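Peer 1: All I have is the shape, not the residue letters:
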């Protein structure tokens, strides 16, 4: 009952975050104006502000936060490492590399083909994940969690170096886009990007929730999982593929937002424990609230200039993570 109440509280906080974000921006809309506009009574200007600019970005922020948080939670579960994160393993960097190659060879004007981006990001993230998996695998031992993390860090460094070389070749317009993308700016703030991202989450999230008990068993260790009849390597590969797909699809529309897959699972685990049946939905809601709150603050803190959401996520999440580190030393 306590865990269910925590889940409900996170849901209420997310709804309140939606309401606050709809009423926040360079052009002021009062709560009464927002409510009237939602029910079809707004002026043309109010409809434009709310339905074309704010609501799509709010929805994208929440979906991205939930997806990245679930991706991080899955990786932490299969690697048994609380510091594992799609950004740390280089998965986000691999997805970003494909986006940069797309911009370099096809030009930033082709970004109108938004439905292609998740697939391109998935290819980059998938190749990165396969490379990490192969380099981390040792015959007779399988995947050692610590080796997985260290290999991910090394691969991420290599991808970052290659990305830097490619960025030098970009023209001014392309460079501006890539710079904003790498900083974690929610650049995909239209309903087309919502429709490009939503099918991925509708397909992958139910599967993850359905397989939550298997993730519980994997978290207990390989010996325990094998004794219970779980095909460890096969399930681990499946979960890794789902985590990669979640991270890639989210990163393709949000840019390089990190830290969510690290902080949200920690926060949820401290509140509801490590049972993934309740941990996964709580983690998704926590990630959605984190990114949505960060994006709202980023839009208004230095008006009329907008800060990248990724920077605000780091500002919000870093103190909490440092608190976790200090508690772990005790």
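Peer 2: Happy to help now that I have it. Predicted, not measured: the structure shown is a model, and the values here were computed from it. Numbering: from 1, shown residues only.
Peer 1: alpha carbons only for contacts and neighbour counts from here, please
Peer 2: Will do.
Peer 1: Distance of residue 258 relative to residue 184?
Peer 2: Between residue 258 and residue 184 the computed distance is 8 Å (Cα to Cα, to the nearest Å).
Peer 1: and whichever strand or helix holds residue 269, how far from the chain's centre?
Peer 2: Using DSSP states H and E, residue 269 maps to helix 260-272. Chain-centre distance of helix 260-272: 13 Å, with Cα atoms, centre = their mean, to the nearest Å.
Peer 1: That one - contacts with which helices or strands?
Peer 2: Applying 3 or more Cα pairs under 8 Å, 6 or more residues apart in numbering; DSSP states H and E, we find helix 260-272 packed against helix 2-22, helix 55-79, helix 276-300, helix 309-328.
Peer 1: so can I have JSON lines of those helices showing distance to residue 238 and mean neighbour count?
Peer 2: Converted to JSON lines, these look like this (distance: least, Cα to Cα, whole Å; neighbours: other Cα atoms under 10 Å):
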{"stretch": "helix 2-22", "distance to residue 238": "27", "mean neighbour count": "16"}
{"stretch": "helix 55-79", "distance to residue 238": "10", "mean neighbour count": "28"}
{"stretch": "helix 276-300", "distance to residue 238": "16", "mean neighbour count": "25"}
{"stretch": "helix 309-328", "distance to residue 238": "28", "mean neighbour count": "16"}
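Peer 1: between those helices, which one is nearest to residue 239?
Peer 2: helix 55-79 (6.8 Å; Cα to Cα).
Peer 1: From the chain's centroid, how far away is the closest one?
Peer 2: Distance, centroid of helix 55-79 to centroid of chain: 4 Å (Cα atoms, centre = their mean).
Peer 1: Against that first model, consider the following:
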């Protein structure tokens, strides 16, 4: 059903836009029988953007699912705990101070974002870790939120004296505007997913154990620190790859794993495929609606996702608070 929804949303997105493309001309255009205008709209404008949002949504969803298992905290999300902000600061520094245009260095952008996200995640991990009790889930969220706010402020300071054109780009990035909309950006993000999705799948059993209490996981012989570190690196890389082409988008990594678990249960082998499809579909819908809502530039996908995700986050927060109160 989710795969059918993705196909349906993709078809809607291919025809819906400022330069409209008749739906009865989609199939002929796809098989090379369209006019120059139709092929340009479909292959140069619509399809790259649709694929990028789909892949980025999948990456963010999988990153969120891994983080929630590693941190044993349902509120963990790469956008909420500062990982996306760390990637954003690295991209902003590169964009503002590098002599190269971003488009000329497109394949390095995910790596630049990964370095920024990795430094941020390492700092969060160190501050949230205690030698006696291990990683503290609540502290991780609080430190992540605080660091995310600090990094957002640092980014504003960075752009305060920049050129107007570059300031506009960073502002759109902060709002979660999908800016990497050409085929090179698809090829830049795709290898990260082709490597990391199988890696996370191979680590499914370890994720199941990490979601449990530490004594249980240690009792069955799991090397907690090693597995946490490897999976945290995978989550950071996934979030960085998505952030490098879509900007700062939060809540996809929060909602998709929760919805997948609600539908099919908490076993990693079952909910991860559903999580991937849900994340891709959520961002695809948000971007399709956002770019066509207000002409000519539309509303950033990050804003649309936040309108749904923020109330959902508050609901989860109250749910956890009530659970603690009952305990």
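Peer 2: That came through fine. If you're wondering where the values come from, they're calculated on a predicted model, not measured in any experiment.
Peer 1: how big's the offset between the helix holding residue 269 of the first structure and the second structure?
Peer 2: Aligned to the second structure and superposed, helix 260-272 of the first structure gives a mean residue distance of 0.9 Å (mean Cα distance after the TM-score superposition for the first structure).
Peer 1: Tell me which of the helices and strands packed on helix 260-272 of the first structure lies nearest to residue 49 of the first structure.
Peer 2: helix 55-79 (8.6 Å).
Peer 1: Relative to the second structure, which residues correspond to that closest one?
Peer 2: Residues 47-71 of the second structure are matched to helix 55-79 of the first structure when aligned by TM-score structural alignment.
Peer 1: what do you get for stretch 208-221 of the first structure?
Peer 2: Under TM-score structural alignment, the match for stretch 208-221 of the first structure is residues 200-213.
Peer 1: what's in contact with the matching stretch?
Peer 2: The contact list for stretch 200-213 of the second structure, computed with Cα atoms under 8 Å, 6 or more residues apart in numbering, reads 66, 68-72, 216-217, 222, 224, 227-228, 231, 234, 267-269, 272.
Peer 1: got the buried residues for it?
Peer 2: Neighbour counts using 16 or more other Cα atoms under 10 Å place 200, 203-204, 206-211 of stretch 200-213 of the second structure among the buried residues.
Peer 1: Give the aligned range of the helix or strand hosting residue 173 of the second structure in the first structure.
Peer 2: In this structure, residue 173 of the second structure sits in helix 164-174 according to DSSP H and E. Per the alignment by TM-score structural alignment, helix 164-174 of the second structure matches residues 172-182 in the first structure.
Peer 1: average distance between that stretch and the second structure?
Peer 2: Averaged out, stretch 172-182 of the first structure is 0.6 Å away (mean Cα distance after the TM-score superposition for the first structure).
Peer 1: now stretch 242-249 of the first structure
Peer 2: Mean for stretch 242-249 of the first structure is 0.4 Å (mean Cα distance after the TM-score superposition for the first structure).
Peer 1: Report the aligned residue range of the second structure for that stretch.
Peer 2: Under TM-score structural alignment, the match for stretch 242-249 of the first structure in the second structure covers residues 234-241.
Peer 1: and what of stretch 156-163 of the first structure?
Peer 2: The aligned range for stretch 156-163 of the first structure is 148-155, by TM-score structural alignment.
Peer 1: got it, and stretch 265-283 of the first structure?
Peer 2: Aligned by TM-score structural alignment, stretch 265-283 of the first structure falls on residues 257-275 of the second structure.
Peer 1: what do you get for stretch 20-27 of the first structure?
Peer 2: Taking TM-score structural alignment, stretch 20-27 of the first structure hits residues 12-19 over in the second structure.
Peer 1: which residues touch the matching stretch?
Peer 2: Contact with stretch 12-19 of the second structure is made by 21-23, 26, 41-42, 46-47, 50, 288, 291-292, 295-296, as judged by Cα under 8 Å, 6+ apart.
Peer 1: mind redoing it with 6 Å?
Peer 2: Outside stretch 12-19 of the second structure, the residues that touch it by Cα atoms under 6 Å, 6 or more residues apart in numbering are 21, 23, 46, 288, 292.
Peer 1: Run through the residues that contact the third one.
Peer 2: Meaning residue 46 of the second structure. residue 14 are the contacts of residue 46 of the second structure under Cα under 6 Å, 6+ apart.
Peer 1: before we move on, what about the first one?
Peer 2: Taking Cα under 6 Å, 6+ apart as the criterion, residue 21 of the second structure is in contact with residue 15.
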